[in-house]
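*Asks:* One predicted model, sequence on top.
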Amino acid sequence: METFGIQHYQAFLLASMALNLTPGLDTFYILTRSGREGHAIGMAAALGINAGCIVHTLAAVLGISAILMTSALAFSVLKYLGAAYLIWIGARMLLSRATARQSTETRGMGFRAAFRQGMFTNVLNPKVALFFLAFLPQFVSMHALHPQLGLLLLGLSFIGTGLTWSTVLALMGGRIHRLLTTRPQLGQWMDRVCGTVLLAFGIKLALQQRS
């Protein structure tokens, strides 16, 4: 750890677990996908979100995330892309027909779609990029031989705790899915509620500032 400049690793892990347990867009998205399509699809969403975290970790290590902090244009472009994507997903859920209780394959959804959407909702959120840029360096000494490797290891550790909690959420959503399969009307209401919440997340992201 000293070679990589990592400091107070135990405190970092505790902070990571606390942050992962805090409800947010990722939590809601995993529960939504697993609740509507089963725990396997929820796991796909979880893997996609954590793949997005890998992208943010690499961006922080390479210094790319710093561009978002210094460039208002770059921040705004990414922010509005992310907001538009969330609004699009939410609108699709709101406008989905009540008859679309078919298999995930015939609805154009499924494992790959859940993974892709999970990854994009994470990657296109500039606040997540700035979080990794601000959070990871607090636990790494820049005077170490390989501080970039220290940042990478911390990012992977954060992802490890996040993936563990994401798995729990996917399993919880799977229980909701079993309930919804016996009560289709509840599923229709869930689509409407989830679509509305995703729209709200999109609007909130569009209104966010860098500070």
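*Replies:* Thanks, I have it.
*Asks:* alpha carbons only for contacts and neighbour counts from here, please
*Replies:* Will do.
*Asks:* how near is residue 113 to residue 89?
*Replies:* From residue 113 over to residue 89 the distance is 11 Å, taken as CA to CA, to the nearest Å.
*Asks:* typo on my end, it should be residue 118
*Replies:* 11 Å.
*Asks:* neighbour count winner among the two?
*Replies:* Neighbours were tallied for residue 118 and for residue 89 using other CA atoms under 10 Å; the higher tally belongs to residue 118 (26 against 18).
*Asks:* Quick check: the more buried one touching residue 43?
*Replies:* No. Taking contacts as CA atoms under 8 Å, residue 118 lies outside contact range of residue 43: 10.1 Å.
*Asks:* From start to finish, how long is stretch 91-103 in a straight line?
*Replies:* Stretch 91-103 has an end-to-end distance of 20 Å (CA to CA).
*Asks:* so how far is it off the chain centroid?
*Replies:* Put simply, stretch 91-103 sits 23 Å off its chain's centre (CA atoms, centre = their mean, to the nearest Å).
*Asks:* who are the neighbours in contact with residue 155?
*Replies:* Shown in contact with residue 155 (CA atoms under 8 Å, 6 or more residues apart in numbering): 53-54, 57, 132, 136.
*Asks:* Which of those residues fall in helices?
*Replies:* Filtering these for membership in helices, criterion DSSP state H, returns 53-54, 57, 132.
*Asks:* Report the two of these separated the most.
*Replies:* 54 and 132 (10.2 Å; CA to CA).
*Asks:* take a look at this one as well, against the first:
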Amino acid sequence: MIYLVSRSISQGRRAGLISLAGTGVGFVVYMLMANLGLAIVFVAVPWLFMGFKALGVLYLAYLAWQALRPGGRGVFDVREYPSDSSARLFRMGLVTNLLNPKVAIMYLTLIPQFIDPDHGHQTVQGLTLGTIQICVSIVVNALIVIGAGGIAMFLRQRPRWANWQRRATGILLAAVALMLAREVPDRAQI
């Protein structure tokens, strides 16, 4: 979501929505992998999952530092970036989502709880539930992308609010990074 918000703020809603299309394709890839049994790698090789998780913790800690350091910048600070092509925005959204192993874990652990072998083919049920999840996720993220530009403009016109938002966001990002770093999942949790 932070990636999508940053694209929407820096390059406009169109860029955010194109990036969202890329993340949506990433969801489809993970859903297909999970339903075809390929995403089991993250469960079978827990150190791989932990490596991705460690990278995520470091990234959140970096974002928190960026927001909390003296002269730091908040997530909703409007910045000028060179415009990326539609293909690059799409590709970056796809790669960002594919580097999130928790998506694969979600498809492997959450969706199977709602599959009933007595109600038809399990793969079809998994694909159906995954498709519903993807649709809901895309709608929610699209609303976030559309709203991010408005929030950025609101904060740009109110520097005191922007400062408060930057600090609150930095503290929340640091808290999430610490919580994720403290989690030491055993094989049952993965």
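*Replies:* The structure has been received and is ready for your questions. Keep in mind the model is a prediction, meaning the values are calculated, not measured.
*Asks:* Pick out whichever of residue 54 and residue 132 of the first structure has more residues nearby.
*Replies:* residue 132 (22 against 19).
*Asks:* Quick one: map the more buried one onto the second structure.
*Replies:* The alignment partner of residue 132 of the first structure in the second structure, by TM-score structural alignment, is residue 107.
*Asks:* so its match makes contact with residue 31?
*Replies:* Yes. Between residue 107 of the second structure and residue 31 a contact is recorded at 6.2 Å, counting by CA under 8 Å.
*Asks:* Mind listing the shared neighbours of residue 113 and residue 89 of the first structure?
*Replies:* Joint contacts of residue 113 of the first structure and residue 89 (CA under 8 Å, 6+ apart) do not exist.
*Asks:* which part of the first structure lines up with the one helix or strand residue 56 of the second structure maps to?
*Replies:* Assigned by DSSP states H and E, residue 56 of the second structure belongs to helix 46-68. Under TM-score structural alignment, helix 46-68 of the second structure corresponds to residues 72-94 of the first structure.
*Asks:* The matching stretch vs the second structure, average offset?
*Replies:* Average distance, stretch 72-94 of the first structure versus aligned residues of the second structure after superposition (mean CA distance after the TM-score superposition for the first structure): 2.3 Å.
*Asks:* So for that stretch, what gets flagged as buried?
*Replies:* 75-76, 78-91, 93-94 (16 or more other CA atoms under 10 Å).
*Asks:* Can you list the neighbours in contact with it?
*Replies:* 67-69, 120-121, 124-126, 191-192, 194-206, 210.
*Asks:* Try it again at 7 Å.
*Replies:* By CA atoms under 7 Å, 6 or more residues apart in numbering, the residues outside stretch 72-94 of the first structure that reach it are 68, 121, 124-126, 191-192, 195-196, 198-199, 202-203, 205-206.
*Asks:* from the chain's centre, how far out does it sit?
*Replies:* On CA atoms, centre = their mean, the centre of stretch 72-94 of the first structure falls 14 Å from the chain's centre.
*Asks:* now do stretch 82-89 of the second structure
*Replies:* 19 Å.
*Asks:* Equivalent analysis for stretch 144-152 of the second structure, please.
*Replies:* That offset, for stretch 144-152 of the second structure, works out to 16 Å (CA atoms, centre = their mean).
*Asks:* Which residue range of the first structure does that stretch align onto?
*Replies:* Against the first structure, stretch 144-152 of the second structure falls on residues 169-177 (TM-score structural alignment).
*Asks:* Give the next helix or strand downstream of the helix or strand containing residue 48 of the first structure.
*Replies:* Secondary structure from DSSP H and E places residue 48 of the first structure in helix 39-62. As assigned by DSSP H and E, the chain's next helix or strand after helix 39-62 of the first structure is helix 65-70.
*Asks:* and the longest helix along the second structure, how far from the first structure on average?
*Replies:* Longest helix in the second structure, counting residues (DSSP H): helix 122-157. Taken over the aligned residues, the distance from helix 122-157 of the second structure to the first structure averages 2.2 Å (mean CA distance after the TM-score superposition for the first structure).
*Asks:* what's whatever helix or strand comes next after that helix packed up against?
*Replies:* Downstream of helix 122-157 of the second structure, the next assigned helix or strand under DSSP H and E is helix 159-182. Packing partners of helix 159-182 of the second structure (3 or more CA pairs under 7 Å, 6 or more residues apart in numbering; DSSP states H and E): helix 46-68, helix 122-157.
*Asks:* at 6 Å instead, please
*Replies:* Using 3 or more CA pairs under 6 Å, 6 or more residues apart in numbering; DSSP states H and E as the contact test, the elements touching helix 159-182 of the second structure are helix 46-68.
*Asks:* thinking again about what came up before, the helix holding residue 48 of the first structure vs the second structure, mean deviation?
*Replies:* Looks like 3.7 Å for helix 39-62 of the first structure (mean CA distance after the TM-score superposition for the first structure).
*Asks:* can you pull the buried residues of that helix?
*Replies:* Neighbour count says helix 39-62 of the first structure has 39-61 buried, by 16+ other CA under 10 Å.
*Asks:* next one: stretch 104-121 of the first structure
*Replies:* By neighbour count on 16+ other CA under 10 Å, the buried set for stretch 104-121 of the first structure is 104, 110-111, 113-121.
*Asks:* if we can go back for a sec, okay, the contacts of residue 155 of the first structure in TSV with distance to residue 17 of the first structure next?
*Replies:* Formatted as TSV, the contacts of residue 155 of the first structure follow (distance: CA to CA, whole Å):
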residue	distance to residue 17 of the first structure
53	15
54	17
57	17
132	15
136	14
